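Undergrad: Sharing a sequence plus its predicted fold:
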Amino acid sequence: MTLYSKTMIAVYLLIIKLFSSGYFLNPNLQCKNVTVRNIHHMCTSLACFEELPALEYFCTNVYENIFKCSSKNIPIEYICDGIQQCRNGVDEDPTVCKNFECRSNYYKCIDGKCIAPWKLCDGVYDCLNGLDESALICRMLLLQKNNSCPNIFDNSYITTCYIKYGTKISIMPCNEYLPVGTTVEVRCNTFYLSSDNKSKQKLVCRDNGTWSQTVLKCKAECGVIPDLNIFPSILHGWPIKPNLWPWYAGLFENGSKKWNYFCGSTIISTNIVVTAAHCVWEIPKNHIQVIAGKYKSDYYINEEGTQIKVILHIFIHPLYQDVIGNYATDLAVLVLVDHFQLSNTVIPICLNWSLRNIVSNLTQDLEGMVIGMGLTENGKPSEQLRAVKMPIVNNDECLINQRVEFKKFISITTFCAGSKNGSTVCNGDSGSGLAIQDPQTQKWYLEGIVSISPKDHNNDLCDVHYYSIFTNVGMYVDWIYQISSAFTEY
């Protein structure tokens, strides 16, 4: 015999005992010298539980499933179901329903009312606040009945989702799975451009759980400067205003229990920056922070629009051997743990992915712009970002006008830039990018990475009478692409 059968027999025996004792006619029962006045008292008092072992089962499974009202007893499932059963309406009283637990497949309104599943999203407001007809509830209901489409939610998009149920249409959140019949309008977010020149797109979730067409692809806009107003003042460069060169990101190292600026880098996508290999050579990635939108070299100065990122991977070019390799292939790609949010102060620079060599396109009047926070003409680190224009020169001229001991650093994978008029890059500018503006598109492209500069024998500054050497990015775009495409969609 099962435990359930034994329990039910005990309950029946209990009921027989109660009847035989005349309890239901004269509801007074003695348990441990306590007079139990009625069934409610019996089920809420512990006095009889030891004497009548089946009493607990009876109270929880029989008595408590009956709701008492003045006119009749009704099953518990009829309580707060939106239909008045008792003449006095106590079964639908808000004070009763507020703490009442609805049946498992019923929806509970904020006022405690229980709504049957077939009354949800039927166009009739059963809850006082109308939530039984809300887009969220109806979306959940449709998801239970039908297939669903994956969400279309990304920083590169602006999406609006509409859901239709019955005769109603409501806007709903787009960041979760969406039921069949959902319509989504998609357009590229600010600072993003459509890869196929579409301004916007409308998709519908089909019965098989797929979208009616391929989702619009939006790429981060590159090489644009929101504000070109600058004010004059790197060595003999000028301070710049925030958001003037939004692809610059400073590298800060945690040394001596304090974060300090030590190199520059350039944002080429929302989660990729490039810098000089010697900047990150033998430095653990967890000792470095990449900060975009920051224009002060002091880590602890708060600035609006600053974004701090940590590094997921450091990729140093496999041919780089630091000083023993004469700083050849001085290039590193840093992959970030998460993405930058594009804004007026954070925008990637463009890269020419056609694998071309900048040297073949050089002219004497071609100028590049370098941004950095290295040493200034007074021998102290710059307190804020500075910019300097640097004319690019071909390697033949660079070799002729370079120190003998410095000529070994010039190769086909490098180029020289500088004016020999007192403006140059210096310590702390390493890793910063040299950008050139395309005269047709007006976009800025990354062409070089600050590598090394000759040192002045008379002081700790860089010698402004000689050209500085840059890593030629055009020689390495294939390697950069192989890495970045594994972490960013182009």
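TA: Okay, I see it.

Undergrad: C-alpha from now on. contacts and neighbour counts both.
TA: Will do.

Undergrad: longest strand anywhere in the protein?
TA: Counting residues, the longest strand in the chain under DSSP state E turns out to be strand 258-269.

Undergrad: what about it, distance to the chain center?
TA: 21 Å (Cα atoms, centre = their mean, to the nearest Å).

Undergrad: One more to weigh against that first structure:
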Amino acid sequence: MDSSRGVQWMLLLFEIRFFVIFTLESIEIQLFNEVIPLAEKFLPSFGFFLNFPFKTVPFHTFVINFNFCAAQEGCKPSWSSSPCPSFNTTLYGRVRYLLNGQTVSCKGSCPSGTTAVLTCQEFYSKNNNKIPRCLKNGTWNLELPFCAPDCGKGNSVAPLVVFGQSASPGSFPWHVALYNAVEEEHEFWCGGSLISQFAVLTAAHCTWQVKPEKLLLAFGKFRRELNIMESHVQVIEAARIEALESYQDASGNYNGDLSVIFLKKSVEINRFVRPVCLDWNLVHIDIQLSEGTMGAVLGWGITENDTFSEHLKLLYLPVVSDINCIAQQEIDFRKFVTYTSFCAGFANGSGVCNGDSGGGLVFWDEESQRWFLQGLVSVSPRKSGTPHCDPFYYTVFTKVSLFVNWLKKLKIDKDPNAVAEGTEGGEPEITGTRTPERTTNDPRDPYSLIRKYFEKYPAQVGKKQLNFPHSQKILDLLQRTDVVEGFTPQKDKQTC
């Protein structure tokens, strides 16, 4: 044994909830409590001595209402600083609190050094991987991440094909069918893309002069007809429609041909209904919209037989440069190719057509393993003598990423009904306020008595010799019957 430390003793008290280790040079007090199932150490540098053996007060009085080190800077537990408020319950996820690598229970507040780790439920992911830590001043150094629907993920990646084929259910789970009430019956109207739990992006010409109360939106749909039952389909009414104020439909050459339909209630995210990713930071637009890049589009549009497809079709199309697109188009159609649009397709009869309007053209990102929405089916030339499109010409798509700032202002990830009532949905509320310090006016509270004692007789901080008078008076105070008996401790507002 190291003679410099002298004889070491350990006193085990209170059913292994509290023990003291002391030497001739120092004293170490360790606590186990019900809030934090780890040993927290008190290391007083000023030194005081507990007579051995000695009488003690009841456990709950000693631990909950009395902190040995509260009055001295030289003796503080690792969590004697103000605790941090625990985070409010987060949607679609679970928060686990860790201290020194062990799980702890933060009921109302957490000690300093605690980290908060968020785990999201299936089909959701964190908006970032940052881990908040509780600081000694009683605040978290970071906001808690929130769980958002995992975007751009399908059940499978379809093989690359040139001509249309039936899309398997769930392979592109963001595709939406729009139905408009015509003479009291809802008819298939356009396609769209789910971009959040509360919003669908489609072409503005699909919602031009259309009242939202007449629209129904079907999610997870594979068959075109609304009245054909499919077990995983969700049908939701539209709440409101937002389009660019400058949009003028045909008279404006379909410039800015996009609109957002907000839903009356949020969709349920599952393997058949999930949102597509948007290129919020314009990281992918240059690569994905470069000439020859292949994108995927879905729809129930006109087939080669001039009839609507009964099943959802998938088609891969290459991006075409503006120069080549304009050169291939008829003169009267060239005005529709603008800065806010781009062209894609084959000039061989396999392009998109009537009924595909509003559907999304998505591009695969190998690094993130996600699909990103870059285009919306907008306009294409008509076949001579018919009201139908001509699939032997390139199709014009709205360039979605040019409008991300407008989409941000619309707050598409917020519940529109909650926003109207003054409370935002989606992200959990983060509180950074400190918990009020513990106070009591009870004159018999041992905490108050010991604090007053140290204020009157300060301990000699930093000295190695044991201060027997101080320790004896502490014990005397703790053993006073008028202090302990009949005292009902207040429920502590702090972790300790």
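TA: That came in fine, so what should we check first? The structure presented is a predicted model; accordingly, all values stated were derived computationally and were not measured.

Undergrad: Could I get the TM-score for this pair?
TA: Once superposed, chain against chain, the TM-score is 0.59 (TM-score structural alignment, normalised by the length of structure 1); 327 aligned residues with a Cα RMSD of 3.6 Å.

Undergrad: one step back: would you indicate which residues of the longest strand of structure 1 are buried?
TA: 259-269 (16 or more other Cα atoms under 10 Å).

Undergrad: quick one: which of those is nearest to Lys200 of structure 1?
TA: Ser269 (22.6 Å; Cα to Cα).

Undergrad: which position in structure 2 aligns with the closest one?
TA: Under the alignment (TM-score structural alignment), Ser269 of structure 1 pairs with Ser196 of structure 2.

Undergrad: Stretch 439-449 of structure 1 maps to which residues in structure 2?
TA: Using TM-score structural alignment, stretch 439-449 of structure 1 pairs with 366-376 in structure 2.

Undergrad: so how far is the matching stretch from its chain's centroid?
TA: 20 Å.

Undergrad: and if you look at stretch 457-465 of structure 1?
TA: 45 Å.

Undergrad: With stretch 160-178 of structure 2 instead?
TA: Using Cα atoms, centre = their mean, the offset of stretch 160-178 of structure 2 from its chain centre is 28 Å.

Undergrad: which parts of it are buried?
TA: For stretch 160-178 of structure 2, by 16+ other Cα under 10 Å, it's 162, 164, 166-178.

Undergrad: Which of those residues sits closest to Gln328 of structure 2?
TA: So of the buried residues of stretch 160-178 of structure 2, ranked by how close each gets to Gln328 of structure 2 (Cα to Cα), first place is Val162, at 20.0 Å.

Undergrad: Now do the same contact list for the closest one.
TA: 315-317, 350 (Cα atoms under 8 Å, 6 or more residues apart in numbering).

Undergrad: wait, Val379 of structure 2 sits on Phe397?
TA: Yes. Counting by Cα atoms under 8 Å, Phe397 is a contact partner of Val379 of structure 2 at 7.1 Å.

Undergrad: just to revisit the earlier point, ok, average deviation of the next helix or strand after the longest strand of structure 1 from structure 2?
TA: Counting by DSSP states H and E, the next helix or strand C-terminal to strand 258-269 of structure 1 is strand 272-275. The superposed strand 272-275 of structure 1 is, by mean Cα distance after the TM-score superposition for structure 1, a mean 1.0 Å from where its aligned residues fall in structure 2.

Undergrad: I'd like the distance from strand 272-275 of structure 1 to the chain centre, please.
TA: On Cα atoms, centre = their mean, the centre of strand 272-275 of structure 1 falls 20 Å from the chain's centre.
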